[in-house]
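**Student:** attaching a predicted model along with its sequence, questions to come.
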Amino acid sequence: MKDEEDRPTLPDLADLWQETMNWQPEAGQHAQFQSFYELILESNRQLNLTRITEPSEFWEKHLWDSLRGISRLLPSPPSLFRAIDIGTGAGIPGVPVAIVRPDWEVTLLDSTRKKISFVQSAVDTLKLENIKTAVDRVEQIGHDRHHREQYDLGLIRAVATASVCAEYTLPLLKVGGLAILYRGQWTDEEAQGLAVAVEQLGGTIEATDAFVTPLTHSTRHCIYLRKIATTSTMFPRTIGIPTQDPL
C-alpha cells in the first residue's frame, strides 16, 4: 500500500466550484470524490476505465463536467426522484451526481459487465445507498416496464451522436422528465438533426448550454431535452439500429 503522502490528491478548488456553479461540495462529498478517484486508479490498469488520471484533469473532465450538467438542479430543495446514467462506464457522471444528491435514486446502466462490476464495488465501498446498477442494453430496457417512462432525469455522456442519445433516453423518461446530453463541440447542423429526432420521440429541445471548462478553457455543451408526450412504442428500435440508421 502506498504511503499517504504518495496518494494522488484531487484539488479542492472550492472557489472555482462556487464561481462556476454557485455551489461547492461539502467536506464529506469532497472526501467521497477522492475515494472514488482512488478506486478508479486502482482498477484502471486491468479495466481501462479512463485515460484521464492526472488529479486536476480528473477533477475538471470527470467531476466538474459531470456536475456542470446538473448545476441548475444542485441548489434546489431535496426532492426524491429517479435518474438514470446511460452508458455509465466507470460511473461517470452517475456516481458524482449521486454523491451530491443523496436524495435522488440513481441507476447506473452499462452493457459491459466488468465495468458494472467495478462500479458496484465502488458503490459498496463508498456506501452510496441511493445507487442501483444494471447490466443491459438501453435498447432492451427501453421496452421493460420497470424502466420505460420511469425516470425523471436521463444522463448520457460520450455515448453516440445526439439523435441516437435522444432515442436512448426519451423512452425511459416520464412525461415532463428531462434528458441531459453531454457534448463537446456543437453545430447548427447537429441541432437541426436532433430537433427532427426529438420531435418523433415526444420531446423538445428546451435549452442548449454552451460553457468553457475552468482549467483548460475547453468548449463544452449540455443539451437539455424535455419530454412533453408519450414516446411511441416503436422506440427505441432494436439493438444496433439507432446507431446504424439515426433518426
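**Tutor:** Structure's in. What do you need? The structure presented is a predicted model; accordingly, all values stated were derived computationally and were not measured.
**Student:** CA atoms for contacts and neighbours, from now on please.
**Tutor:** Noted.
**Student:** the closest residue to residue 12 other than its chain neighbours: neighbouring residues, count only.
**Tutor:** Spatially, and ignoring its direct neighbours in sequence, residue 12 is nearest to residue 30 (7.5 Å; CA to CA, 6 or more residues apart in numbering). Per other CA atoms under 10 Å, the neighbour tally for residue 30 reads 19.
**Student:** burial measure for the nearest residue to residue 79 once chain neighbours are set aside, as a count.
**Tutor:** Spatial nearest neighbour of residue 79, chain neighbours left out: residue 103 (6.5 Å); criterion: CA to CA, 6+ apart. When neighbours are counted by other CA under 10 Å, residue 103 registers 16.
**Student:** residue 136: what's it in contact with?
**Tutor:** Applying CA atoms under 8 Å, 6 or more residues apart in numbering to residue 136 gives the contacts 109-112.
**Student:** pretty sure residue 9 sits in a helix.
**Tutor:** No. According to DSSP: H, G, I helix; E, B strand; the rest coil, the state of residue 9 is coil, so it is not within a helix.
**Student:** what helix or strand is the residue nearest to residue 12 on?
**Tutor:** If you go by DSSP states H and E, residue 30 is part of helix 27-47.
**Student:** buried stuff in that helix?
**Tutor:** 30, 32-41, 44 (16 or more other CA atoms under 10 Å).
**Student:** what does stretch 180-193 give?
**Tutor:** By neighbour count on 16+ other CA under 10 Å, the buried set for stretch 180-193 is 180-183, 186, 191.
**Student:** kindly reformat the residues you listed as JSON lines containing secondary structure.
**Tutor:** Shown next, in JSON lines, are these (three-state DSSP):
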{"residue": "180", "secondary structure": "strand"}
{"residue": "181", "secondary structure": "strand"}
{"residue": "182", "secondary structure": "strand"}
{"residue": "183", "secondary structure": "strand"}
{"residue": "186", "secondary structure": "coil"}
{"residue": "191", "secondary structure": "helix"}
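**Student:** Throw the residues you listed into CSV and include distance to residue 156, thanks.
**Tutor:** Output for those, formatted as CSV (distance: CA to CA, whole Å):
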residue, distance to residue 156
180, 6
181, 5
182, 6
183, 9
186, 15
191, 17
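**Student:** just give the nearest non-adjacent residue to residue 53, would you?
**Tutor:** residue 41 (7.0 Å).
**Student:** go ahead and confirm the one you found touches residue 54.
**Tutor:** No. At 9.8 Å, residue 41 does not count as touching residue 54 under the criterion of CA atoms under 8 Å.
**Student:** would you list every one of the helices in the protein?
**Tutor:** With DSSP state H, the ranges of helices along the chain come out as 14-21, 27-47, 55-58, 65-69, 94-100, 113-126, 138-141, 162-169, 188-200, 241-244.
**Student:** let's bring in a second one:
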Amino acid sequence: MTDTISHPLAGPLDRGLNALGLPLPPAVQRRLLSYLDLIAQWNRVYNLTAIRDPGSMLVQHLLDCLAIVQPLRREAGQAGEGSSGLKAGCRVLDVGSGAGLPGVVLAICEPEWSVTCVDAVAKKASFIRQVAAELQLTNLTATHQRVEDMDDAPFDLITSRAFATLSDFISLTTARLAPGGRWVAMKAHLSPEERAGVPANVEVFHVEPLTVPGLDAARCLVWMRPQAG
C-alpha cells in the first residue's frame, strides 16, 4: 500500500528529494512539510522570513537546506569506518539559525544527531522551541543568546547559513568547537577576499558546489577545520 502524503507541496518536495538523491521516509517528509507550515503560520505575525509564498519557501528554504544533508553524511562518514554519517549523539550547533535553517531540517532528517540552534533574536528561538514541541523533536533545542556568550559543551559540527564572514564565524565559535570538529558554512559563493580572511590556523579543506532543485542561483558549502599542530 502506498503511504501517500496529503499536502499541496508533497509532490514538489518528493521531486526535489529525488533530484537531490536524498530518499526520506514519508514520516520524515510529513515533518518537513509541517515545519514549512509552521514557518508560514508564524510568519504572519513574527516576520521570520521575507519569503511568503509557500512554494518559494519550499525551494529557497527547505530544499536549500536539504541539499546539505548528503554532503554532511558523506563527510562525517569518512571519520569512522563503516559509518554512514555523524556518530549517534553527535552534537551539532547551528549559529544564527533564524527560523531554524538548517538546524531544524537536520534535526528532522537525522534524529540521532543532537542539534542546538542559537539566535540572538528571542522570537526566533521561541519559534524553534515551538517547532520542537509540535513535531516532537526531542533531539532539537534552541537558545536565545549570542553564540560568543554560550558556555555549552563543545560541538562536533558547527553550521551557519548566510550568518557572517568566515573569519567572524570562526572567531565567534572557536570556543564551542570540539577537538576534531568541523565548521561548515552555507554560502552563495566564496570570494577570494573572504577566503583570504580565514585565520592562518584554520584550513579551508573543501569548497563544495551545490545544486538546489528549482533554484537558479549559486550555492556552496565551505568546510573548515583547525590546522593540525
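**Tutor:** Perfect, I can see it now. Note that the structure is predicted; figures quoted are calculated from it, not measured.
**Student:** report the TM-score for the pair.
**Tutor:** The TM-score (TM-score structural alignment, normalised by the length of structure 2) is 0.84; 214 aligned residues with a CA RMSD of 2.2 Å.
**Student:** hmm, back to that, aligned to the residue nearest to residue 79 of structure 1, what sits in structure 2?
**Tutor:** In structure 2, the residue paired with residue 103 of structure 1 according to TM-score structural alignment is residue 112.
**Student:** my guess is that match contacts residue 91. True?
**Tutor:** No. With contact defined as CA under 8 Å, residue 112 of structure 2 does not count as touching residue 91 (9.5 Å).
**Student:** what's the match for residue 137 of structure 2 in structure 1?
**Tutor:** Under TM-score structural alignment, residue 137 of structure 2 pairs with residue 128 in structure 1.
**Student:** surely that match touches residue 101?
**Tutor:** No. Residue 128 of structure 1 sits out of contact with residue 101 when judged by CA under 8 Å, with a separation of 10.6 Å.
**Student:** in space, what's closest to residue 75 of structure 2 - neighbours in sequence excluded?
**Tutor:** residue 85 (7.7 Å).
**Student:** should've said residue 89 of structure 2
**Tutor:** residue 113 (5.1 Å).
**Student:** what's the spacing between that neighbour and residue 57 of structure 2?
**Tutor:** Look at residue 113 of structure 2 and residue 57 of structure 2: by CA to CA, to the nearest Å, they are 24 Å apart.
**Student:** mind checking what the residue nearest to residue 12 of structure 1 lines up with in structure 2?
**Tutor:** That one, residue 30 of structure 1, aligns with residue 29 by TM-score structural alignment.
**Student:** try residue 119 of structure 1
**Tutor:** Looking across to structure 2 (by TM-score structural alignment), residue 119 of structure 1 lines up with residue 128.
**Student:** what's around that match, how many residues?
**Tutor:** Residue 128 of structure 2: 29 neighbours (other CA under 10 Å).
**Student:** list the contacts for it?
**Tutor:** 99-100, 104, 117, 141-142.
**Student:** show me the contacts for the residue nearest to the spatial centre of structure 1.
**Tutor:** Geometric centre of structure 1, nearest residue: residue 93, 3.5 Å, by CA atoms, centre = their mean. Going by CA under 8 Å, 6+ apart, residue 93 of structure 1 touches 62-63, 66-67, 85, 155, 157.
**Student:** can you check residue 214 of structure 2 too?
**Tutor:** 16, 59.
**Student:** residue in structure 1 paired with it?
**Tutor:** Using TM-score structural alignment, residue 214 of structure 2 sits opposite residue 215 in structure 1.
**Student:** quick check: its match vs residue 60 of structure 1, distance?
**Tutor:** 7 Å.
**Student:** also residue 95 of structure 1?
**Tutor:** Residue 95 of structure 1 is 15 Å from residue 60 of structure 1, by CA to CA.
**Student:** what about these two, which has more around it?
**Tutor:** Neighbour totals were compared for residue 95 of structure 1 and residue 60, and residue 95 leads with 28 against 19 (other CA under 10 Å).
**Student:** how close does residue 108 of structure 2 get to residue 146 of structure 2?
**Tutor:** For residue 108 of structure 2, the distance to residue 146 of structure 2 equals 24 Å [CA to CA].
**Student:** which of those two has more neighbours?
**Tutor:** Shown here are residue 108 of structure 2 and residue 146; by other CA under 10 Å, residue 108 has more neighbours (25 against 14).
**Student:** what sits against the more buried one?
**Tutor:** By CA under 8 Å, 6+ apart, the neighbours of residue 108 of structure 2 are 28, 31-32, 137.
**Student:** and what of residue 151 of structure 1?
**Tutor:** By CA under 8 Å, 6+ apart, the neighbours of residue 151 of structure 1 are 81-84, 172-174, 177.
**Student:** check residue 104 of structure 2 too.
**Tutor:** Counted by CA under 8 Å, 6+ apart, residue 104 of structure 2 has contacts 115, 117, 128, 140.
**Student:** okay, the second one and residue 95 of structure 2: tell me how far apart.
**Tutor:** Using CA to CA, one obtains 6 Å as the distance from residue 117 of structure 2 to residue 95 of structure 2.
**Student:** residue 115 of structure 2 now?
**Tutor:** 11 Å.
**Student:** repeat that for residue 134 of structure 2.
**Tutor:** 22 Å.
**Student:** more neighbours: the two, which one.
**Tutor:** Higher neighbour count among residue 134 of structure 2 and residue 95: residue 95, with 28 against 13, using other CA under 10 Å.
**Student:** what's the counterpart of that one in structure 1?
**Tutor:** Checking TM-score structural alignment: residue 95 of structure 2 goes with residue 86.
**Student:** identify the residues contacting its match.
**Tutor:** Contacts of residue 86 of structure 1 (CA under 8 Å, 6+ apart): 108-110, 138, 154-157, 169.
**Student:** hmm, residue 58 and residue 13 of structure 2 touching each other?
**Tutor:** Yes. Counting by CA under 8 Å, residue 58 is a contact partner of residue 13 of structure 2 at 7.3 Å.
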